[in-house]
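Asks: Sequence and predicted structure below; questions after.
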Amino acid sequence: MSAPLKIKPLAESVVNKIAAGEIIVAPVNALKEMMENSIDAGATTIDILVKEGGLKILQITDNGSGIDKSDLPILCQRFTTSKLKTFEDLSSIQTYGFRGEALASISHIARVTVTTKTKNEACAWKVSYSAGKMMGEPKPIAGRDGTIILVEDLFYNVQSRLRSLRSPSDELAKILDCVGRYAINSKNVGFSCKKFGESQFALTVRNEADVRERVQAVFGRGTASNLIELEVPEIQGLGASASGQVSTLNFINKKSISPIFFINNRLVTCDPLRRALYQTYSSHLAKGNRPFIYLNVTIRPELVDVNVHPTKREVRFLHDEEIIEQIASQLADVLSNCDTSRSFKTTSIFTQKPVSIKEGLGKPHSQIINNLPVTPLGNKVKRQENKLVRIDASQTKITNFLKSAEYTGEAEESTLHKQPYEDDSPHAIDHTSESMQLQENWVVDTPSRRTPKTSSYTVSRKMRVEVNLASVNTLRKEADSNMNKDLTNVFANLTYVGLVDEQRRLACIQHDLRLFLVDYGSICSELFYQVGLTDFANFGRIYLVNEDESAGIREEGLSVGSLIEEIVSSRGGSVAELIRPLWDMREMLEEYFSIELYGGDNQVENTKIKSLPLLIKGYIPPLSKLPHFLYRILTKIDWSDEMKCLQGILKQIALLYVPEMIEQIDPEDSSIEEEERVRYLADTENMEKVLEETIFPCIKKRLLAPRGLLKSVIEVANLPGLYRVFERC
């Protein structure tokens, strides 16, 4: 049996390191101790400088009373303090510090330099410390009243502690959180915290700021704007009172903020109080929401034991259950009073689940958008140039308010008709219980190409029709279920950049920090199909008129047979046989799709098409595609199956509305005819205008992007990537 080991006293250096490890666990603990000393010294401004999370440099500068030169030799010795003389003084202690261990502990695990000046001295004194001892004599230097404590190479001799710490950015976040909490509670004391080498402050709080301004500086305007005052008057017989700020029931924050509790101005954690207040909130808030709580509890000093925890993060006090119950009761009364008016905000407008086709039916878009929640302002963050979105998807260009110089007086008259309807969504029609009709005059250019001459809007009263067809509801649900949430979010918050290739129908859009190349032909096809589903049986109308000015002829409608004759002759078949099912379904086509046919009672070959559906106000489909649209309606629709029939017609209407491809030419090529060059430039300019002012705004508001559109969207660049290559943008 081996002999028992001898008991020996530990070396003083070992004792000091062990004690230091209990008190200084991380850089934030060292800062907390020094910051409390500054407040005890009556400082009104406290400036903090941090390098590598406080491990390399942690400096605090204050304008307090300073340290007398005669006290410098024992400043970093253990159990030396100016705030406590006898043990009984703990029962009435009003200062943060009282043990005299903080600076001593720091000096055993870091290199400490102190520069201080009192108002009675002519100069400041600078001296360094190591292992609790002063290194040499204080040196006189120029300086202002107050104290500067510089801590370098924290934990340089405790490698195990150094390795256990998290990244410098995490340690900096802890420091900012600690400084922010003291800043909220320290009336008439200004705080600033800056990362070494940076010109901007990570946190700054003015000394004259009130409590709400301090909360705003630390946690952001979204938090500060949702606060109510909580006052607990002195509780009879318990010697306690409380005051602070708590969040209203409208407050929603994705990141939970742990409660800020001060007891007799000491930052502490008090789990019983936290649980009681959270329990009070739980009966008012939705599950998962956490409130913001700042509370300063004042208790008679003789009822509080402050010497409980090495880092002073906990205290004990008498009558704790009764005091906590009274505070929770007062909070319940305050919340009950403000519960009469609440707003429920589930998420921000940019991540809101898009309104489904079924949900959007019968509601104006202005009403839908206005009912969406607004993004709460988050915590104040540092501006990062390589992640800065310089173009807001909600902003408007000044060119949107300018009229084209080529408008004629007749066109301006049309603008006056459109003026009361600023919403370019067809839902604006529903809001006024009116349906929009468009009348077009057309001149024949070639057998296959028709171009608009003039247009005007007229308004007719029409109540919105509620559609309960099972087939239509099934198609709407199918569109909802096929939605890709991420892609829909991209389209909902896009910024139109410009037309890239009018022949291949390519355009560029920006979302957040990314630039995308999109096939607007495919996107428009899906958009107009969904618009057709949403406004089924509630379309406006485009009235077609055949006009020959030279002959003085003006006829309503266009001959279906004449329109498709060229296509039918090239592919074979009988015009009459093709038109027959169309004529038989004319009532359904007019009721559901605003496609009005007439003139075929005696001979179907005489059938004329009088109107087409108007899907979006301000955009007329390319009617040069009308012959092919009619031919596909006649040959590709399954008239025997209701769902296939309705879906097929909606698909063909969507294809009609897809912008035409414009064949590219080189405007600088001298071999090109002037007329062709002018027409190309005009067509391109018009396409750019339609995309920017009509189609893409509609895409933002109404498109539920299906998964199939993923292949039509390609990311071509992103801002952080460009910064890595060019180092600027």
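Replies: Here it is on my side, so go on.
Asks: switch to C-alpha atoms for all contacts and neighbour counts from now on
Replies: Noted.
Asks: ok but residue 157 is inside a strand, no?
Replies: No. Remark: residue 157 does not belong to a strand; assigned using DSSP: H, G, I helix; E, B strand; the rest coil, it is coil.
Asks: ok, it - contacts?
Replies: Residue 157 sits next to 109-110 when contact means Cα atoms under 8 Å, 6 or more residues apart in numbering.
Asks: Distance check, it against residue 146.
Replies: Remark: distance between residue 157 and residue 146 (Cα to Cα, to the nearest Å) = 30 Å.
Asks: Likewise for residue 715?
Replies: Going from residue 715 to residue 146 by Cα to Cα gives 56 Å.
Asks: in whichever strand or helix holds residue 645, what's buried?
Replies: Under the criterion of DSSP states H and E, residue 645 resides in helix 642-657. In terms of neighbour count (16 or more other Cα atoms under 10 Å), helix 642-657 has its buried residues at 643, 645-657.
Asks: and those residues as JSON lines, adding distance to residue 308?
Replies: Shown next, in JSON lines, are the buried residues of helix 642-657 (distance: Cα to Cα, whole Å):
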{"residue": "643", "distance to residue 308": "76"}
{"residue": "645", "distance to residue 308": "80"}
{"residue": "646", "distance to residue 308": "77"}
{"residue": "647", "distance to residue 308": "75"}
{"residue": "648", "distance to residue 308": "78"}
{"residue": "649", "distance to residue 308": "79"}
{"residue": "650", "distance to residue 308": "75"}
{"residue": "651", "distance to residue 308": "75"}
{"residue": "652", "distance to residue 308": "78"}
{"residue": "653", "distance to residue 308": "77"}
{"residue": "654", "distance to residue 308": "74"}
{"residue": "655", "distance to residue 308": "77"}
{"residue": "656", "distance to residue 308": "79"}
{"residue": "657", "distance to residue 308": "76"}
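Asks: ok, those residues vs residue 685, which is closest?
Replies: When those are compared for distance to residue 685 (Cα to Cα), residue 657 wins out at 18.2 Å.
Asks: okay but the closest one is in contact with residue 529, surely?
Replies: No. Counting by Cα atoms under 8 Å, residue 657 sits too far from residue 529 to count as a contact (9.5 Å).
Asks: and here's the other structure:
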Amino acid sequence: MTGNEESAFEPPAPLPIRRLQESLINRIAAGEIIHRPASALKELLENSLDAGATSIRVVVKDGGLKLLQIQDNGCGIRKTDLPILAERFTTSKLSSFSDLSRLTTYGFRGEALASISHVAHLSVVTKTRSEVCAYKAQYSDGRLVPSQAGHTPDPKPCAGNDGTIITIEDLFFNIPTRLSALRNTSDEYSRILDVITKYAIHNPKVSFSCKKAGSGTPEISTPSGSTTPQTIGMLYGHTVTKEILHADIVSPDNTKADETWSAQAYFTSANYQAKKTIFLLFINHRLVESTRLKRALEGLYTGILPKGASPFIYLSLEIHPRAVDVNVHPTKKEVHFLNEDVITERICDSVQDILAEKNSSRTFEYQTLLTGGIAEQPSTSDKKRKGKERERESDAEVEENGLGSKQEPRKVYSHQKVRTSLQDRTLDSMFPVIDPSQIADLAGSEKTSKSSGVPGTPVTPAVASRYREITESDCNLTSVNALRRVLVKKRHKSLTEILEKHIFVGIVDLDRCLSLVQHSTKLYLVNHGALAEELFYQLGLRQFGDMNRLKLDPSPPLRRLIEIAVEAEETEGHTSLSKPQIVERIHKILFEKREMLSDYFSMDISSTGLVESLPLLLRGYTPNLDKLPHFLMRLGPQVNWISELECFETFLRELAYFYIPGPLATDGSVAKELSEESVAEKAEKWQIQHVLFPAMRRYLVAPKTLLDRDDVVQVADLPELYKVFERC
């Protein structure tokens, strides 16, 4: 290469180094913190929990891209702090670098709201308990901005409750590349639900709810004051809860004072199998990830679960703050801590010991190999059309073969036969069916239902009344019609058809509310308690404003019933109110709403405070009045008395919960004369078989949530059983 050629490849001149504009710096930093709507929600949830909130409500539109609103009842933000609220590195959690070693809060860098304000339209409504009104402020690029042109950017006084409402609109409106990558709003909404689910399990004392904008029913709703297993059951279903195991693990006694740790683990036994591992890890109450810890725990199950099956694990690890470095990831997704190997090994050993102790043998409630999903089936008209097409094809084959007449019908094999039919005449149908709860009447003693110290009402025979049609009431309320439309929209076609045409097989477990029903050649295990709750909710909505009355004679006092329920509850640590104050507050609410309760729900409370009647949702079915005090107590905190739609829905849900089958009180001497099985159990089984399931067949519009919670599970299919027997 010549000298001239070398000079042709001279390196380019160095470009000047410039200082980036502050707006560009902030937008780059915001992209590191806020990846998607779920990450913005995570930051806001942590702020609400740091503020001591006991109720957190989330509203989402278009997967959080159009709207993401979070409301809490925490301590609020002072008006004087609002001007710098959305500036970078403004925080109430730190004052010096040494505070990082004593950190117990979720947030500390003060970048969440600042980052959001650079990529979305941010508004805040907040009120502290000491201020007389709330204040509203709007932010853009970390600074206060006026809500309207010509107005000042200062926070404006407004009406509001104690706490904070943060509203994010048009997320990533100024980052089109990021926005175009997040067009799948349903996926983003699923991520939001996942974040709320995890924080709800870790904070069972806090009430969480999440719903789409414009929807009356939340997708997630947890009550305050729950326990961790209860919350796991509400969010992940009964299948997980019944197989959950618990372990409390602590550091060894010889551990240094600043390296101590403790852990709480909830994990499933060998009887639970999922397609994908569900692993929830919180370290010092932060939702984090640890691939090493996850793989170590998954390895414990390889020897006890079938190939491809995975467990559910929730682990809360608390480590001395000096042993944890929280400042290693912009979104706090990861943390570093000392003695990671030792802690992982001790946790795995403890979990393995409990698994070995509790799972010496595996039990099977149903054959999972035969379990099939209930998918949407073709409609009846489609089946008829396809049947006619098959007949025409058969006729064409006959003509082509030159045969003068059709061939004889195909043989129906044993595994294709339906063993029972609704059209078959049974021996029982030729005799009147008597409710076992009426046997005491036949013996000459008056049969009444009794609540805790409260006389009840005679139980009405259900032989003739169960065939009466329950018509839909004529109601012009927009909220009621909206709730009725939701039922139709959420109807699962195949499941509804199964329940409409099922054959009742029998009750498997009365205490666990399990029964067997048959449809066609398939056998299903159903939770009749969950089905009954949905049925009674729909019956209450169907008869809204025109319900029959269940008279209580004598009428018990409302205040005394509430006192019975409150005295049985453990309220210490859950509320600052005393038990008499709780009773007074609930009594005041119900007494003030007695006219509305009478008009809409046929629940009569006299001017002297006596409960004179209850709504009768299904003739021939009497609810267990032992649950009446608990039902009245729950109406206070569990019903949303502010919003009309939510008020009607939550009241009907509580009423349906009250109507779930439960054992009836009876005289033990009569039971001994009849059989070893008590009259109460006979009466309950009779009501389930002869009243509840026929009503489900007639009125229940089955939603898909019954399948999601495993309340209806296919346990056997006759053709598949024949295949198994043929291999034997």
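Replies: It's in. Keep in mind it's a predicted model, so treat the numbers as computed, not measured.
Asks: which bit of the second structure covers the helix or strand just after the helix holding residue 645 of the first structure?
Replies: As assigned by DSSP H and E, the chain's next helix or strand after helix 642-657 of the first structure is helix 674-690. Alignment note (TM-score structural alignment): helix 674-690 of the first structure is unmatched in the second structure.
Asks: Identify each buried residue in helix 674-690 of the first structure, please.
Replies: Under 16+ other Cα under 10 Å, the buried positions of helix 674-690 of the first structure are 677, 680, 684, 687-688, 690.
Asks: Equivalent analysis for stretch 297-316 of the second structure, please.
Replies: Using 16+ other Cα under 10 Å as the burial criterion, the residues of stretch 297-316 of the second structure that qualify are 297-298, 300-301, 304-305, 309-316.
Asks: Then stretch 716-725 of the second structure?
Replies: Those would be 716-718, 720, for stretch 716-725 of the second structure by 16+ other Cα under 10 Å.
Asks: Thought residue 216 was touching residue 646 of the second structure, still the case?
Replies: Yes. If you go by Cα under 8 Å, residue 646 of the second structure and residue 216 touch, sitting 6.7 Å apart.
Asks: Helices of the stretch 51-200 of the second structure, start to end?
Replies: 112-119, 176-180, 185-202 (DSSP state H, counting those that start in this stretch).
Asks: Mean neighbour count, those helices: which tops it?
Replies: Greatest average neighbour count among the helices of the stretch 51-200 of the second structure goes to helix 112-119 (a mean of 26), per mean count of other Cα atoms under 10 Å.
Asks: Average offset of it relative to the first structure?
Replies: Once fitted to the first structure, helix 112-119 of the second structure is off its aligned match by 0.1 Å on average (mean Cα distance after the TM-score superposition for the first structure).
Asks: What is the corresponding segment of the first structure for that helix?
Replies: So helix 112-119 of the second structure sits over residues 102-109 in the first structure, by TM-score structural alignment.
Asks: If we go by neighbour counts, what in stretch 187-204 of the first structure is buried?
Replies: Buried residues in stretch 187-204 of the first structure, counted by 16+ other Cα under 10 Å: 189-196, 202-204.
Asks: I misspoke; the intended subject was stretch 489-498 of the second structure.
Replies: Quick answer for stretch 489-498 of the second structure (16+ other Cα under 10 Å): 491-498.
Asks: Pick out whichever of the residues you listed sits closest to residue 125 of the second structure.
Replies: When these are ranked by distance to residue 125 of the second structure (Cα to Cα), residue 491 comes first, at 38.3 Å.
Asks: just to revisit the earlier point, output the helices of the stretch 51-200 of the second structure in TSV, with distance to residue 38 of the second structure appended to each entry.
Replies: What follows is these, written out as TSV (distance: least, Cα to Cα, whole Å):
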stretch	distance to residue 38 of the second structure
helix 112-119	12
helix 176-180	14
helix 185-202	5
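Asks: that older thread, who has more neighbours out of residue 715 and residue 146 of the first structure?
Replies: A count of neighbours by other Cα atoms under 10 Å puts residue 146 above the other of residue 715 of the first structure and residue 146, at 24 against 14.
Asks: which residue in the second structure lines up with the more buried one?
Replies: In the second structure, residue 146 of the first structure lands on residue 163 (TM-score structural alignment).
Asks: biggest helix in the second structure by residues?
Replies: helix 380-400 (DSSP state H).
Asks: residues in the first structure aligned with that helix?
Replies: Following TM-score structural alignment, helix 380-400 of the second structure has no partner segment in the first structure.
Asks: Would you mind giving the residues in the first structure matched to whichever helix or strand comes after that helix?
Replies: With elements assigned by DSSP H and E, the helix or strand that comes after helix 380-400 of the second structure is helix 439-442. Using TM-score structural alignment, none of the residues of the first structure align to helix 439-442 of the second structure.
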